[in-house]
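Engineer: okay, structure incoming, though there's no sequence with it:
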């Protein structure tokens, strides 16, 4: 056997690598929900992502980092060597688990609970991150809120306001607050979804917020 063949990476069939339907029925969770209660458990790269030090020593503030895309980002950045500030709304168990996984990469991790719909909290979050980590090099505006409905009349003004405050106002407030602290080469990253490009009627306020972000 040649050396090239011996060193070949073992490919995995992606069609067979992860959980597949049908899944067991699950009781609907009260919004915003907890990934700790989901079955099967989502894959955030806990076992598969390997870093290479691309962000060594930098500090990243990630909103909505307790679960989902936010947890995947936190794991990725920690394994790339970045110190992590985890912001979340109310899912304590999820946030604790994300922090535990990130800390396995021997980086500094802080966890800050708070509602991004409050402008004052957004400002405090940026300052607290700087105080605890000494700097802030990357802001990732990931947190978002959505609810579905069958008819437009089911979307209340209160719900519309909650979605826009979380998905549009907060990224603006955070970006404005962090701009004065970012060093040359620092980054602000906004995550959006397909709803910004191909909106679904049953997610009208959410789709509108994602279009506004674009």
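Structural biologist: Noted; the coordinates are in hand. As the structure is a prediction and not an experimental result, all values here were calculated from the model.
Engineer: C-alpha from now on. contacts and neighbour counts both.
Structural biologist: Noted.
Engineer: in contact with the closest residue to residue 91 other than its chain neighbours, which residues?
Structural biologist: In space, and not counting its chain neighbours, residue 91 is closest to residue 34: 6.3 Å by Cα to Cα, 6 or more residues apart in numbering. By Cα atoms under 8 Å, 6 or more residues apart in numbering, residue 34 lies in contact with 67, 91, 94.
Engineer: in this structure, where's the longest helix?
Structural biologist: helix 119-133 (DSSP state H).
Engineer: list the buried residues of the helix or strand that that one is followed by.
Structural biologist: Following helix 119-133 in sequence order, the next helix or strand is strand 138-141 (DSSP states H and E). Under the neighbour-count criterion of 16 or more other Cα atoms under 10 Å, strand 138-141 has 138-141 buried.
Engineer: now, which of these sits nearest residue 161?
Structural biologist: For the buried residues of strand 138-141, the residue nearest residue 161 by Cα to Cα is residue 141; the value is 18.1 Å.
Engineer: how many residues are close by the nearest residue to residue 64 once chain neighbours are set aside?
Structural biologist: Counting by Cα to Cα, 6+ apart, residue 143 is the residue found nearest to residue 64 once chain neighbours are left out, at 4.1 Å. Other residues within reach of residue 143, judged by other Cα atoms under 10 Å, total 25.
Engineer: and the helices in the protein, which stretches?
Structural biologist: Using DSSP H, helices in the chain cover 3-6, 68-79, 92-103, 119-133, 157-164, 170-179, 204-213.
Engineer: okay, now the one to match up with it:
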């Protein structure tokens, strides 16, 4: 049963180092070389699902570039964790809402590692609103520009580097399938990401590039204390059949599967680490 202390963070984006308890991001098993020699870029890689994915990719042999907005302390912690796994880490600070920045970030990663094999689109923004009329133009723009424009921009840039055998993994959400009455704009972007994933999978299949998605349910990340009331945080995750929130390292394994040759017969698909909620495929 989930039982988090009530907490709230006023600064956006949230800070993983200020969370109580800290999320579990460490890989749970020894590596087996599933990404040996690969180069990856992970947006929102400083914390949460992005951090867990970046460190797991490193354990499996990949060098990893982390794109993050401004959370320097969290990003440095993630960099140290990647390097502890014996791999190269590159921190790239900036806003995925900018097409020019996305181009710069992808080119920096490809130059640093000599290639790019894996793109993980994960950076996101969410704000709660009880009434649709409370969603301002500024909030709507920020949510769409971060959550879907950023995915477009990063993918556009990455296509100049990805080769046959490469993989793109997009992080969507359970809310893409079931909706969320206080995250209407966020849920709308996640639905767009699901459609984008399927469309790009079809577009790139003849080029040998696989495109898949992961749709997490309630996961204990900086999103939660940053965007929710403290009382909601205390009961976060209790609504799913498992009666608890998931941890980032319980999602990262799904991204690893889709990014590696384990997922070689998967494209246009979405995996659902969500604590047992049954949603449409």
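Structural biologist: Arrived safely, thanks for sending. Treat the numbers as computed from the prediction; the structure is a model and nothing was measured.
Engineer: what's the TM-score once they're superposed?
Structural biologist: Once superposed, chain against chain, the TM-score is 0.87 (TM-score structural alignment, normalised by the length of structure 1); 194 aligned residues with a Cα RMSD of 1.2 Å.
Engineer: thinking again about what came up before, out of the helices of structure 1, which gets nearest to residue 111 of structure 1?
Structural biologist: Closest to residue 111 of structure 1 of the helices of structure 1, according to Cα to Cα: helix 92-103, at 7.2 Å.
Engineer: and residue 138 of structure 1, what's its match in structure 2?
Structural biologist: Superposed on structure 2 with TM-score structural alignment, residue 138 of structure 1 falls opposite residue 118.
Engineer: now do the same contact list for that match.
Structural biologist: Contacts of residue 118 of structure 2 (Cα under 8 Å, 6+ apart): 38-41, 162, 166-169, 259.
Engineer: return the closest of the buried residues of strand 138-141 of structure 1 with respect to residue 98 of structure 1.
Structural biologist: So of these, ranked by how close each gets to residue 98 of structure 1 (Cα to Cα), first place is residue 140, at 15.7 Å.
Engineer: circling back: is it true that the residue nearest to residue 64 of structure 1 touches residue 166?
Structural biologist: Yes. Counting by Cα atoms under 8 Å, residue 143 of structure 1 does reach residue 166; the two are 7.1 Å apart.
Engineer: residues touching the residue nearest to residue 64 of structure 1, list them.
Structural biologist: Residue 143 of structure 1 neighbours (Cα under 8 Å, 6+ apart): 63-65, 70, 88, 166-167.
Engineer: residue 126 of structure 2: what's its closest spatial neighbour, skipping adjacent residues?
Structural biologist: Excluding its sequence neighbours, the residue lying closest to residue 126 of structure 2 (Cα to Cα, 6+ apart) is residue 186, at 5.7 Å.
Engineer: what is the burial count for the residue mapped onto that neighbour from structure 1?
Structural biologist: Taking TM-score structural alignment, the alignment pairs residue 186 of structure 2 with residue 206 from structure 1. The local packing of residue 206 of structure 1 (other Cα under 10 Å) involves 27 other residues.
Engineer: what separation do you get for residue 206 of structure 1 and residue 116 of structure 1?
Structural biologist: Distance of residue 206 of structure 1 to residue 116 of structure 1, computed by Cα to Cα, to the nearest Å: 16 Å.
Engineer: one more: residue 199 of structure 1?
Structural biologist: To residue 116 of structure 1, residue 199 of structure 1 is 24 Å away according to Cα to Cα.
Engineer: which of the two has more neighbours?
Structural biologist: Each of residue 199 of structure 1 and residue 116 has its neighbours counted (other Cα under 10 Å); residue 116 has more, 26 against 17.
Engineer: that one -> structure 2?
Structural biologist: So, by TM-score structural alignment, residue 116 of structure 1 is matched to residue 96.
Engineer: isn't that match right up against residue 104?
Structural biologist: No. Here residue 96 of structure 2 does not reach residue 104: they are 10.4 Å apart, not a contact under Cα under 8 Å.
Engineer: could you measure the match of residue 116 of structure 1 against residue 202 of structure 2, distance?
Structural biologist: Computed as Cα to Cα, the residue 96 of structure 2 to residue 202 of structure 2 distance reads 24 Å.
Engineer: list the contacts for residue 121 of structure 2?
Structural biologist: 42-44, 151, 154, 168-171.
Engineer: ugh, wrong one, I meant residue 55 of structure 1
Structural biologist: Residue 55 of structure 1 neighbours (Cα under 8 Å, 6+ apart): 77, 80-82.
Engineer: what residue of structure 2 matches up with residue 50 of structure 1?
Structural biologist: Aligned partner of residue 50 of structure 1 by TM-score structural alignment: residue 30.
Engineer: dump the residue contacts of its match.
Structural biologist: Contacts of residue 30 of structure 2 by Cα under 8 Å, 6+ apart are residue 59.
Engineer: could you find the closest non-adjacent residue to the spatially most central residue of structure 1?
Structural biologist: Nearest residue to the geometric centre of structure 1 (Cα atoms, centre = their mean): residue 70, 1.7 Å. Leaving aside its sequence neighbours, residue 70 of structure 1 sits nearest to residue 64 (Cα to Cα, 6+ apart; 5.4 Å).
Engineer: right, I'll call it a day here.
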